[in-house]
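*Asks:* generate coordinates for the sequence data below:
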Amino acid sequence: MKLSDRQEEIIKLVKEGQPVTSEALAEKLGVTRAALRADLAILTMIGILDARPKVGYVYSDKPKSSMLFDYINDIKVSEIMSKPSIISENTMVYDAIVYLFLNDVGTVFVENNGFLVGAVSRKDFLKISIGGTDIHKVPVGIIMTRMPNIICGNSEDSAYEMAKKIIEHEIDSIPIVETLKLDGEKDQYKIIGKVSKTNITRLFVKMGKSE
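*Replies:* Predicted coordinates:
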């Protein structure tokens, strides 16, 4: 695995001054703690750093290609993805909210003519519900996040890549798509599954049971 320049710099700073808190690392690198969250999560997951509560980060002196990283990087999205929750962009917000809770999901993906056009989350529904709008008369197409602003994956991506995207973009679910190239038109995306925080958590539980 090739680390980014910032990840290499984090390792260097931790080696020189361990234990080091995330606040101290952010200050030294001139970024926010939030900006470092993904890098620290990755370095901890693959065994380079250890996170010690109320102390900070220390260098674990483990090989970069830890067994954990090798395991999760070898697992393909097709092995862990689940069935996506999909509605039409003409679905009224009220009906979409009912659908979301009946399916117990955090994000619903939106299609038009069988292709992905957007996504709508619990936060989106909450915002419009407390705003006094008649949710029986507003379609989800009005409030959804539209393509190309949707973070997607494909069935051949690794579970590690999906976990990384979920952390970096602070989202709870990623649509897994097939890209269709139609003559004379821009690429279209057909949803074939999803990977959510729950899918990743189940993978870690499975890993724990196999130990």
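*Asks:* okay, CA-based contacts and neighbour counts for the rest of this
*Replies:* OK.
*Asks:* where exactly do the strands run in this protein?
*Replies:* 49-52, 56-59, 86-88, 107-112, 115-121, 145-146, 173-180, 188-196 (DSSP state E).
*Asks:* tabulate those (TSV), appending mean neighbour count and distance to R33.
*Replies:* Converted to TSV, these look like this (neighbours: other CA atoms under 10 Å; distance: least, CA to CA, whole Å):
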stretch	mean neighbour count	distance to R33
strand 49-52	19	15
strand 56-59	22	13
strand 86-88	21	35
strand 107-112	22	26
strand 115-121	23	25
strand 145-146	16	26
strand 173-180	21	23
strand 188-196	21	24
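*Asks:* mind putting those strands into TSV with distance to A163?
*Replies:* Conversion of those to TSV gives the following (distance: least, CA to CA, whole Å):
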stretch	distance to A163
strand 49-52	18
strand 56-59	21
strand 86-88	22
strand 107-112	16
strand 115-121	18
strand 145-146	21
strand 173-180	10
strand 188-196	9
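*Asks:* and the ones you listed: which comes nearest L25?
*Replies:* Closest of these to L25 is strand 56-59, at 9.5 Å (criterion: CA to CA).
*Asks:* just list what the closest one packs against, helices and strands only.
*Replies:* For strand 56-59, the elements it packs on are helix 5-17, strand 49-52, judged by 3 or more CA pairs under 8 Å, 6 or more residues apart in numbering; DSSP states H and E.
*Asks:* thinking again about what came up before, which of the strands of the chain sits closest to I42?
*Replies:* Of all the strands of the chain, strand 49-52 comes closest under CA to CA, at 9.1 Å.
*Asks:* distance check, I142 against V120.
*Replies:* According to CA to CA, to the nearest Å, I142 stands 10 Å off from V120.
*Asks:* here is a second sequence; please produce its structure as well for comparison:
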Amino acid sequence: NKALESGSSLAIPGARCSFVEHVGNLWEAKEEVKVHAVGSDLSLGVGVALDCVKYAGRPDFEPNSAAVGDILKQDSDQVKGTIWHLVTKEKSSYKLYKKPEPFVLNVQRAFKKLAEEIEKEGIEELAMSYLCSGSDRMNRVWVMNQLYSELKDLNVTVHFYNKVQSKRWLGCGQLFAASGTSVNVNVPPDQDIPEVAPKKTVSPSLN
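*Replies:* Predicted structure coming up:
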């Protein structure tokens, strides 16, 4: 996959935003603002959210006090920055395949609010997980396409982090391969990109 070998960021023609993919741990990222997705109940029991608790401790927010699209901000010396807990659903147990339409609409609403907050705060660089495409199993290409739609007019660089050992596929190359755009991934010199097929995901039919 040539898209995974070149080593620079993805700059989309006609857009002000750019995406960079890293093999590494989100909670060890150098970018000050780090974003991940949570349920309003703040269960934080699996995946990136569980890692967040292990690194930074449980956030001091009341469960179920935030609505979809709200961002709960947690300053953390442990991760050397501010964690943005982006609420994408009411309960952590909600899954896409059970009620696809409200799930998708909530994710779209949350991404729109995220873009508004990035613009409001004047954020030019931030790190994030591949939102909603881990335990939620949303199609990663769809997720990144939605993020691009919301961020394309903002002067922001988004750094996506993915652990090598999770063996999950990287999304930028898939998203823009048809246009011939080159995508690069920053990989530690002692690491290899895993050549592993992705687990089955769900591709929302809503635009």
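*Asks:* could you get me the TM-score between them?
*Replies:* Superposed pair, TM-score by TM-score structural alignment, normalised by the length of structure 2: 0.21. Supporting alignment: 86 aligned residues with a CA RMSD of 6.1 Å.
*Asks:* so which of the strands of structure 1 comes closest to A26 of structure 1?
*Replies:* That would be strand 56-59 among the strands of structure 1, by CA to CA, at 12.5 Å.
*Asks:* who does the top strand by length along structure 2 touch, helix- and strand-wise?
*Replies:* As assigned by DSSP E, the longest strand anywhere in structure 2 is strand 81-89. Counting contacts by 3+ CA pairs under 8 Å, 6+ apart, strand 81-89 of structure 2 is packed against strand 33-39, strand 71-76, helix 100-121.
*Asks:* if you count neighbours, what's buried in the helix or strand just after the longest one?
*Replies:* Think helix 100-121 of structure 2. Note on helix 100-121 of structure 2: by DSSP states H and E, the next helix or strand toward the C-terminus is strand 125-128. Of all the residues in strand 125-128 of structure 2, those buried under the rule 16 or more other CA atoms under 10 Å are 125-128.
*Asks:* show me the contacts for M45 of structure 1.
*Replies:* Shown in contact with M45 of structure 1 (CA atoms under 8 Å, 6 or more residues apart in numbering): 68-69.
*Asks:* on that earlier part again, export the helices and strands packed on strand 81-89 of structure 2 as JSON lines, with columns for mean neighbour count.
*Replies:* Shown next, in JSON lines, are those (neighbours: other CA atoms under 10 Å):
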{"stretch": "strand 33-39", "mean neighbour count": "24"}
{"stretch": "strand 71-76", "mean neighbour count": "18"}
{"stretch": "helix 100-121", "mean neighbour count": "17"}
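*Asks:* how about the ones you listed in JSON lines, adding distance to L86 of structure 2?
*Replies:* Converted to JSON lines, these look like this (distance: least, CA to CA, whole Å):
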{"stretch": "strand 33-39", "distance to L86 of structure 2": "5"}
{"stretch": "strand 71-76", "distance to L86 of structure 2": "5"}
{"stretch": "helix 100-121", "distance to L86 of structure 2": "7"}
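*Asks:* and the residue nearest to D124 of structure 1 when sequence neighbours are not counted, how far from K15 of structure 1?
*Replies:* Leaving aside its chain neighbours, D124 of structure 1 sits nearest to I143 (6.8 Å; criterion: CA to CA, 6 or more residues apart in numbering). I143 of structure 1 is 47 Å from K15 of structure 1, where distance means CA to CA.
*Asks:* on that earlier part again, of the helices and strands packed on strand 81-89 of structure 2, give the one that comes closest to S18 of structure 2.
*Replies:* Taking those one by one with CA to CA, helix 100-121 is closest: 13.6 Å.
*Asks:* strand 81-89 and that closest one, what's the angle between them?
*Replies:* 150 degrees (axes from the mean of the first three to the mean of the last three CA atoms, to 10 degrees).
*Asks:* what's the distance between D5 of structure 1 and L29 of structure 1?
*Replies:* Relative to L29 of structure 1, and taking CA to CA, D5 of structure 1 is found at 11 Å.
*Asks:* between these two, which is the more surrounded one?
*Replies:* The neighbour count for D5 of structure 1 versus L29, taken as other CA atoms under 10 Å, is higher for L29 (14 against 8).
*Asks:* what about the more buried one, distance to R37 of structure 1?
*Replies:* Counting by CA to CA, the separation of L29 of structure 1 from R37 of structure 1 is 13 Å.
*Asks:* hang on, isn't Q108 of structure 2 packed against Y148?
*Replies:* No. In this structure Q108 of structure 2 lies outside contact range of Y148 using CA atoms under 8 Å: 11.5 Å.
*Asks:* before we move on, the earlier item: reformat the buried residues of strand 125-128 of structure 2 as TSV; add distance to A11 of structure 2.
*Replies:* Shown next, in TSV, are the buried residues of strand 125-128 of structure 2 (distance: CA to CA, whole Å):
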residue	distance to A11 of structure 2
E125	14
L126	15
A127	16
M128	17
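*Asks:* of all these, which comes closest to V35 of structure 2?
*Replies:* M128 (4.5 Å).
*Asks:* excluding its backbone neighbours, what's nearest the closest one?
*Replies:* With CA to CA, 6+ apart as the criterion, M128 of structure 2 has its nearest non-adjacent residue at 4.5 Å, and that residue is V35.
*Asks:* so what's that neighbour up against?
*Replies:* 83-86, 126-129.
*Asks:* quote the end-to-end distance of stretch 141-160 of structure 2.
*Replies:* Terminal residues of stretch 141-160 of structure 2 are spaced 13 Å apart (CA to CA).
*Asks:* please apply the same query to stretch 167-180 of structure 1.
*Replies:* Using CA to CA, one end of stretch 167-180 of structure 1 lies 28 Å from the other.
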